[in-house]
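Asker: Turn this into a model:
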Amino acid sequence: MSRTVYLNGEYLPEDEAKVSIFDRGFLMADAVYEVTSVLGGKLIDFAGHQQRLERSLNELDIQKPDAFDDLLEIHRELVRVNGIEDGLVYLQVTRGSPGDRDFVFPDPATVKPTVVLFTQSMPGLATRPEARDGIKIISIEDQRWARRDIKTVQLLYPSMGKMMAKKAGVHDAWMVQDGAVTEGTSNNAYIIRGNTIITRALSQDILHGITRAAVLRFAQEAQMLIEERDFTIEEAIGADEAFVTSASAFVMPVIEIDGSVIGDGVPGGRALRLREIYLEESLKAAV
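Answerer: A predicted model of the protein is given here:
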C-alpha cells in the first residue's frame, strides 16, 4: 500500500510526489531536516523538534516555509492517514529550486523552500531488543563539516560511519576529534561514572539533541549529577556504563567499544532507568 506524503502543500501518494532536479537539497545538500518519533499514534517532543528546525533554518538563512505554523497539523494528518501507531515522521526543508544550478543562493522573494514530509512505520519502536541487550560500537575519526549543530541533510560521512560499523559487525560508531568523543553517527554519546553522567558540552561540534535535553533534565530530577565535558574512548571503556540518545533510539545502552566490554558487559541499571523515565514522561506529554 502506497504511503501518503506531503509536498509543498499537497498530500499525495508517494509515487506521485516529484521534486525538481534543480532543487538545492539535491544539488547542494542545501537543506535541513527533523525526525519526530511516534508512539501510540502520538508525536514525541514535537515542540522541541519544531524549535530546532527554526534554528537550523535561521543559521542557514533559509526562508521559513509558509507551512511552518501548520507543521503539527501536517504531522498529525500524515500519522492518521498512514495509520502509524509506532514509527517516525521525517521532515525536510530545502532552499528550493531556482530552475538551474548555481552556488549563489537564489532570491527568497522568488524561490520558495521545498517542504517534504513522510512517515515510516516501525512497530515496536520502544521495545527493540537492542534496548534490552545493549549495542556494540567502534570509534572512528570525525571527518564531518564544522557546523554539526545545524541539522542539515549532509549525512554522507555519518552514513559511511554506519557502514564502517556494519563491516565491523557492530551496531554503530562514535566519532572522535582531537582525541575526544564528539557524538555517534546519529546520536549523542554519554558515559556514566558512579552517579555522574558525562557528555560533551553543547557547541558547534555536536548536534543539540532534543532527546539529549530531555534526558539530562530527567536525570537531574532523579538526583544524578551531570558533567558536560570532553571524554576519550579510553575513559569510556573504563566507565561504569555508556549510552546514546536520539529521537528514534530514545536511551540506548552501549555495552562494548572497540571490542572492549564496558562494566559487566550488560546494559547498566542507570541507563535502563533513564530509558524508562524518558519514555514514561515523553508519552505523558506526547501530542
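Asker: C-alpha only now, for contacts and for neighbours.
Answerer: Fine.
Asker: Going by neighbour count, list what's buried in stretch 46-54.
Answerer: F46, G48, H49, Q50, R52, L53, E54 (16 or more other Cα atoms under 10 Å).
Asker: same thing with stretch 110-129?
Answerer: 112-122, 125-126.
Asker: Same check on stretch 71-80?
Answerer: I74, H75, R76, E77, L78, V79.
Asker: Test my guess that the last one contacts G41.
Answerer: So that's V79. Yes - here V79 reaches G41: they are 6.8 Å apart, a contact under Cα atoms under 8 Å.
Asker: Please identify every residue contacting each of the two.
Answerer: Counting by Cα atoms under 8 Å, 6 or more residues apart in numbering, the common neighbours of V79 and G41 are E85.
Asker: And M175, which helix or strand is it part of?
Answerer: For M175, the enclosing helix or strand under DSSP states H and E is strand 172-177.
Asker: Which SSE is immediately downstream of that strand?
Answerer: strand 180-184.
Asker: Contacts made by whatever helix or strand comes next after that next one with the rest, please.
Answerer: Of the helices and strands lying after strand 180-184 in sequence (DSSP H and E), the nearest is strand 188-193. Residues from elsewhere that reach strand 188-193 (Cα under 8 Å, 6+ apart): 174, 181-183, 197-200, 206-207, 209, 212, 236, 239-246.
Asker: next one: stretch 60-71
Answerer: Contacts of stretch 60-71 (Cα under 8 Å, 6+ apart): G9, E54, L57, V93, T94, R95, P108, K112, P113, T114, V115.
Asker: Could you pull out the buried residues of that stretch?
Answerer: I62, Q63, K64, P65.
Asker: Let's see this one next, to set against the first:
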Amino acid sequence: MGFAILNGKIIDRSEAKVDVEDRGYQFGDGVYEVIRVYNGKMFTVTEHLHRFVKSSDSIGISFPFSSEQLTSLLEELIVKNNLRVGIIYMQITRGVAPRNHAFPTEDVIPTFVAYTKEVPRPAESLKTGVKTILTEDIRWLRCDIKSLNLLGNLLAKQKAAEEGCFEAIQHRGEDVTEGSSSNIFIVKNGLVSTHPSNHLILKGITKDVILQLCAKNNIPLKERTFSLEELEEADEVFLASTTSEVMPIIEIAGKKVMDGMPAPVTKKLQELFVQEIEKQCGALKES
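Answerer: Purely as a prediction, here's the structure:
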C-alpha cells in the first residue's frame, strides 16, 4: 500500500482515513492537484502548487502549509514510496463539520491528503495519436477552479469511453472549450490556437509549458476561442495534460484529422516538451 500524507504527517496509506462528515465527501467542498513525477522528481512543481493554493483561496479554504513545507513533504513521500514514474495526487477540503450547506465556523481545520501512484508515460499513444468525441460542455462557470466537483467531466469522459475513445472535446454552443481532463489545441497554416485561460477552462500547467515553448522556438501561437467548424478544418489537433503530455488527436467524432497521423507541429512540440522534462527531471528512458 505504501505511504500517504494526512494533515501534514506521513503515515501508512492503509491508515489514511477521513471522517464521513468531511465536506469533501459530502459536498465536494474542496480542490485537488496532480503532479507528474519523472525519475523520482516532480515536474513543474512550483506551478502546480501555485495553482493548488490559488484554487483553495478561490473557495475560501485557508491553506495550512507554505509551498516550501509542502514541497519538502511531497519529496519525502516520493522517496518513502520509491516512486520513479507516476503522479502525486493531493486534495484539500474544508474539513469535518456537521452537514450544513453554509460554511462551518473558522475553527474547523481543513483536511489535506496526498498519495502517489505509478503511472507510466503513454508512449504508444504519443506516437500514434488518440480518438476523441464531441460533447456539449454542461459544467459550471468556474472551470478555472480545480474543484472536486467533477461530475460534468466524468459524464463526458464516460461517454468517450463508451464510444471507444480517449477523450471528449467539450463545446459551449459552437465554441470549443477543453477536454474532460485536458486542454485542446488546433493548428491551421502553422498557427497554434487554444482557448484563453479564463473561467470557462482550467488553466493547464502543461498548456502553459507549451505556450512558453512556442514563444521560445518561434512557433506562432494565439490564445483565442475557436469554433467547431475551425476544429473540423484544422490541419492538426492535439490535447495537453499532466499525464498525457502533448498528445496527438487523429480522429474526432469518427472523422479523421487530415490523414489520421500525428503531424509536424505536434511532433515538434512533443520533442520540445520532452526536452523540458529532461531539463527538470533528467533523461527519460526509451519506451
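Asker: overall similarity of the pair, as a TM-score.
Answerer: Once superposed, the chains reach a TM-score of 0.95 (TM-score structural alignment, normalised by the length of the first structure), with 282 aligned residues with a Cα RMSD of 1.3 Å.
Asker: Can you measure across stretch 160-172 of the second structure, start residue to end residue?
Answerer: 17 Å (Cα to Cα, to the nearest Å).
Asker: chain center to that stretch: distance?
Answerer: 16 Å (Cα atoms, centre = their mean, to the nearest Å).
Asker: Repeat that for stretch 117-128 of the first structure.
Answerer: On Cα atoms, centre = their mean, the centre of stretch 117-128 of the first structure falls 14 Å from the chain's centre.
Asker: ok, and what's touching it?
Answerer: 3-7, 39, 75, 78-79, 82, 84-92, 248-250.
Asker: Please list all residues in contact with the nearest residue to P13 of the first structure once chain neighbours are set aside.
Answerer: Leaving out its chain neighbours, the residue that sits closest to P13 of the first structure by Cα to Cα, 6 or more residues apart in numbering is T4, at 4.6 Å. By Cα under 8 Å, 6+ apart, the contact list for T4 of the first structure reads Y11, L12, P13, E14, L78, V81, N82, F118.
Asker: let's go with 10 Å and repeat that
Answerer: By Cα atoms under 10 Å, 6 or more residues apart in numbering, the residues touching T4 of the first structure are 10-17, 77-79, 81-82, 117-119.
Asker: tell me which of these is nearest to Y33 of the first structure?
Answerer: L117 (9.5 Å; Cα to Cα).
Asker: before we move on, which element is the closest one in?
Answerer: strand 114-121.
Asker: residues in the second structure aligned with that strand?
Answerer: Counting by TM-score structural alignment, strand 114-121 of the first structure pairs with residues 111-118 of the second structure.
Asker: what about the matching stretch, how far off from the first structure?
Answerer: When the first structure is superposed, stretch 111-118 of the second structure averages 0.5 Å from its matched positions, counting by mean Cα distance after the TM-score superposition for the first structure.
Asker: The counterpart of V215 of the first structure in the second structure - how many residues pack around it?
Answerer: Counting by TM-score structural alignment, V215 of the first structure lines up with I210 in the second structure. Using other Cα atoms under 10 Å, I210 of the second structure has 21 other residues around it.
Asker: and what of H101 of the second structure?
Answerer: If we define neighbours as other Cα under 10 Å, then H101 of the second structure has 10 of them.
Asker: ok, it to K207 of the second structure distance?
Answerer: With Cα to Cα as the criterion, H101 of the second structure and K207 of the second structure are 34 Å apart.
Asker: In a strand, L12 of the first structure, correct?
Answerer: Yes - L12 of the first structure: assigned to a strand according to DSSP: H, G, I helix; E, B strand; the rest coil.
Asker: Could you pull up the residues touching it?
Answerer: Counted by Cα under 10 Å, 6+ apart, L12 of the first structure has contacts S2, R3, T4, V5, Y6, K18.
Asker: was I right about the fifth one contacting P13?
Answerer: So that's Y6 of the first structure. Yes - at 8.7 Å, Y6 of the first structure and P13 qualify as touching, with contact defined as Cα atoms under 10 Å.
Asker: These two: which is more packed in?
Answerer: Between Y6 of the first structure and P13, counted using other Cα under 10 Å, Y6 has the larger neighbour count: 22 against 13.
Asker: Now that one. Nearest residue, chain neighbours left out?
Answerer: L117 (5.0 Å).
Asker: What is the equivalent residue in the second structure for P253 of the first structure?
Answerer: Aligned against the second structure - with TM-score structural alignment as the criterion - P253 of the first structure pairs with P248.
Asker: Give me the three-state assignment for that match.
Answerer: Assignment for P248 of the second structure (three-state DSSP): strand.
Asker: So it sits against E124, correct?
Answerer: No - taking contacts as Cα under 10 Å, P248 of the second structure lies outside contact range of E124: 11.1 Å.
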